[in-house]
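1. Build me a structure from this.
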Amino acid sequence: MHETASLPPTVGVVTLAVRPYRHSVDLPGRTAAFLVAPVVPQVTGVVQERRFTEGAQIKAGDVLYQIDPAPYRAALESAQGALAKASAAVLSARPLARRDAELARIDAVSQEELEAAQATLRQDEAAVLAARADVDTARIRLGYTQVKAPISGTAGLSAFTVGALVTENQANALVTLYAYDPIYVDVTQSSADVLALRAQLAAGTLRTDSEGGARIRLTLEDGRAYPHEGRLAFSGIDVNPGTGAITLRAVVPNPERLLMPGMYVHATVEQGVKQEALLVPQQAITYDAAGNASAWVVDAADRPHRQTVVLGDMTDGSWVVERGLKAGDRVVVEGSQNIVDGDRVTPHVAKQA
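-> Next comes the predicted model:
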């Protein structure tokens, strides 16, 4: 019994090794439409027809509203009449100018008469150009009576009904279209964290390995993981003076339109890779009253020693070690309550989850 009581306590240990580690941060985010297009009339008139259903998917070029075309059709016909009149004047002036040019060669008309005929022809030709431009303008404005979708997207609520008088370039949109596949996710990160990340990237302790931007994964408000991975597309160039935060913008596929503009999401952003990271299981770490972290390290003689450590990120139940431990160290993860610094122990390899 005495020999059994004096046996060294048994402890479970794991041997630390370096491996690549993806540095990620969890940040709050909010979704925003990829494209937002308020549809404003480009001519004044009475709405005769609305040709879409609110909330429906709209294709670019679809007619959304029909504004009364009658006055614009009349304006087009008037412009076409003016063009015909100007063209007729050219047809009349051209042979007169040609005749005077021939007569001038034999001194049958004066130089002044010739120049007057040629000037009249040039004026009439200029009038044709102006009239043709007026026809084009009138035709364009007639086309504007069909209010068309500038983008493909989802139609919001219609702000105007049939019979409403709308005005050219008015402040209030008739309807707003939203395109949200893909969708933006805007997240905020403290400027201090961004500076620390850039310092690590510059020093080479972290590197980026994601072509096309850092990867981003989302968790929805109800706790479900969002099935599509996005990419970071933009990092803000200024700091919000009120919050000290920088806005990061990601582009995320949204084929099922599960995400809607304005939703709150939880974002995990992978910002770099540490090629030789040392990870220690969470259960190997203890803390003193001052909050200092330490771990039991078993030496080659099977004697444990408490080692103060500096920890970094937490990932999958392990801490990233910044200082205090090295690859090959055997750290205690089971039975640490039974050991004394320097007293022999019986280590065995602990099972890792």
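2. going forward, measure contacts and count neighbours with C-alpha atoms only.
-> Noted.
3. Spell out the residue ranges of the strands in the stretch 51-200 of the chain.
-> For the stretch 51-200 of the chain, applying DSSP state E, counting those that start in this stretch gives strands covering 57-58, 63-67, 146-148, 153-155, 165-166, 175-190.
4. another one to check against the first:
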Amino acid sequence: MRIASKMALSAVMLMLVSCSQEQATQPQAPSAGVDVGYVTLKPQAVARQAELSGRVVAVATAEIRPQVDGIVRRIVFKEGSQVAEGDALFELNDAKFKAAYAAAEAAMKKTEATLAGAQATFNRSEALAKTNAVSAQTLDDARSTLLQAQADEEAAKAALQTAQINLDNTIVRAPITGIIGISAVSVGSLVTENQTDAMATIRQFDPIHVDLVDSSANLMRIRDEVEAGRLGREEGIPASVTLTLDNGKAYAEKGEVSLADMVVSHTTGTVSIRAHFANPNRILIPGMFVRASVDLGTMPSAFLVPQRALTRGDDGEATIYVVSTDSKAEQRVVTTSGSVGNYWIVVDGVEADDKLIVDGFQKISNGKLVKAVEAAIDDDGVVEQAISTNAGEREVAE
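-> A predicted model of the protein is given here:
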């Protein structure tokens, strides 16, 4: 019995070993590959815009200060109203300036009389000197007196002109056209010549400026793209600008970039850019913060790569995965030029009709065999096409 049992056990073991060898010799079925979703890349015209923060600045600002000392006798303007260049704003007590003008005018008349007498004396002495009726010394004295009288008249004219200027300055006028603010003085206030505090401030609101801030590196990159012709814009043509206000509404008027400051900030490394806007309804107020969208131009042939499909290494190098001709995941290094919405703008490293992998990244690596399924991406960058897992289940990418 024992011998029979041992023989049966040996037969079973031989059968198991034989089956194992047969299985080992059978060829393995090839892997079907990892399921991935892809989109086909197509070159397209891409409008480039730069989103910058900015602050509204008046085109011109004039702080009103008196040019003479005096008591404010009258305030002529209405606070917050439009004033024109040359309009009267304040009237100062002018009594002493009228008296000074009268004195200067009298002195002027006195010098005119003296000059007339000196001129007559010189003419008479000059005529007599021709007949030797007077000495040469007398003629020289008459000439010296005449020159002194002429100098006195010029000094008197200057004094009279100064007195007239001071009298005119008792009426403080607007140096520019614009909106005048709150008066810092009242009737009866004493003001002094060129005082530190302004009596009022005038600002020009229409047109108006918006000062934007951008990094110097970005400004140089944009300039290089313009010079290379990648933005479809000729150098020297101003870029248009649109604004978004604090309340989220778009400003109706379009502006244009008027200048870029040629100085880089030592602390922030930024450059100031000034845009020019019409402001007929005075919606833009100096000091207001806004968001600006600067139209840089249109790239005639670029590729839009969903942000989810592009990664960057520690060195900042941008990479993507595409499906190769032999159905493998191929990693590529690409060059980006900014972004638009949920897409990176890629200008180098891809070609038309490349199959960009947009889903299934967790299971792939460079050279990995893949099973590609065409996918669709909505405007928010969400993959709408579901793909299957290796276990045969369905999953939807988000």
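5. As TSV, the strands of the stretch 51-200 of structure 1 with distance to residue 226 of structure 1 and mean neighbour count would be great.
-> Formatted as TSV, the strands of the stretch 51-200 of structure 1 follow (distance: least, CA to CA, whole Å; neighbours: other CA atoms under 10 Å):
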stretch	distance to residue 226 of structure 1	mean neighbour count
strand 57-58	23	18
strand 63-67	33	22
strand 146-148	34	21
strand 153-155	21	22
strand 165-166	42	17
strand 175-190	12	22
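6. JSON lines for the ones you listed, including distance to residue 123 of structure 1?
-> JSON lines is the format used below for these (distance: least, CA to CA, whole Å):
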{"stretch": "strand 57-58", "distance to residue 123 of structure 1": "48"}
{"stretch": "strand 63-67", "distance to residue 123 of structure 1": "37"}
{"stretch": "strand 146-148", "distance to residue 123 of structure 1": "36"}
{"stretch": "strand 153-155", "distance to residue 123 of structure 1": "49"}
{"stretch": "strand 165-166", "distance to residue 123 of structure 1": "39"}
{"stretch": "strand 175-190", "distance to residue 123 of structure 1": "46"}
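7. of all the ones you listed, which lies closest to residue 48 of structure 1?
-> strand 63-67 (5.4 Å; CA to CA).
8. Tell me the counterpart of residue 177 of structure 1 in structure 2.
-> The alignment partner of residue 177 of structure 1 in structure 2, by TM-score structural alignment, is residue 202.
9. Residue 353 of structure 2 versus its match, what's the distance?
-> Distance from residue 202 of structure 2 to residue 353 of structure 2, counting by CA to CA, to the nearest Å: 61 Å.
10. Over to residue 77 of structure 2?
-> 70 Å.
11. Ok, residue 21 of structure 2 next?
-> The gap separating residue 21 of structure 2 from residue 353 of structure 2 is 48 Å, by CA to CA.
12. Then residue 103 of structure 2?
-> 94 Å.
13. of those two, who's got more company?
-> residue 103 (15 against 11; other CA atoms under 10 Å).
14. Mind telling me what that one corresponds to in structure 1?
-> Match for residue 103 of structure 2 (TM-score structural alignment): residue 78.
15. So which residues of the stretch 151-300 of structure 2 form helices?
-> Counting by DSSP state H, counting those that start in this stretch, the stretch 151-300 of structure 2 has helices at residues 216-228.
16. Give the equivalent position in structure 2 for residue 41 of structure 1.
-> With TM-score structural alignment as the criterion, residue 41 of structure 1 lines up with residue 66 in structure 2.
17. Might you report the residue contacts of that match?
-> 169, 172, 191, 192, 193, 194, 195, 199 (CA atoms under 8 Å, 6 or more residues apart in numbering).
18. quick check, it in a strand?
-> No - applying DSSP: H, G, I helix; E, B strand; the rest coil, one finds residue 66 of structure 2 to be coil, outside a strand.
19. give me every residue that touches residue 33 of structure 1.
-> 178, 179, 180, 183, 184, 260, 261 are the contacts of residue 33 of structure 1 under CA under 8 Å, 6+ apart.
20. repeat that with 7 Å
-> 178, 179, 180, 183, 184, 261 (CA atoms under 7 Å, 6 or more residues apart in numbering).
21. before we move on, what about residue 299 of structure 2?
-> Residue 299 of structure 2 sits in contact with 45, 46, 47, 230, 231, 232, where contact means CA under 7 Å, 6+ apart.
22. Output those residues in JSON lines, with neighbour count and distance to residue 91 of structure 2 appended to each entry.
-> Formatted as JSON lines, the contacts of residue 299 of structure 2 follow (neighbours: other CA atoms under 10 Å; distance: CA to CA, whole Å):
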{"residue": "45", "neighbour count": "14", "distance to residue 91 of structure 2": "63"}
{"residue": "46", "neighbour count": "18", "distance to residue 91 of structure 2": "61"}
{"residue": "47", "neighbour count": "15", "distance to residue 91 of structure 2": "57"}
{"residue": "230", "neighbour count": "17", "distance to residue 91 of structure 2": "61"}
{"residue": "231", "neighbour count": "22", "distance to residue 91 of structure 2": "58"}
{"residue": "232", "neighbour count": "17", "distance to residue 91 of structure 2": "58"}
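23. Go through these and name the one nearest residue 185 of structure 2.
-> residue 47 (53.0 Å).
24. That closest one matches what in structure 1?
-> So, by TM-score structural alignment, residue 47 of structure 2 is matched to residue 22.
25. so how far is the first residue of stretch 59-73 of structure 1 from its last?
-> End-to-end distance (CA to CA), stretch 59-73 of structure 1: 27 Å.
26. average gap between the longest helix that structure 2 contains and structure 1?
-> For structure 2, the helix that runs over the most residues, judged by DSSP state H, is helix 95-129. Here the mean offset of helix 95-129 of structure 2 against structure 1 after fitting is 1.3 Å, by mean CA distance after the TM-score superposition for structure 1.
27. Check which residues of that helix are buried.
-> Along helix 95-129 of structure 2, these residues count as buried under the neighbour rule (16 or more other CA atoms under 10 Å): 97-98, 100-101, 104-105, 107-108, 111-112, 114-115, 118-119, 121-123, 125-126, 129.
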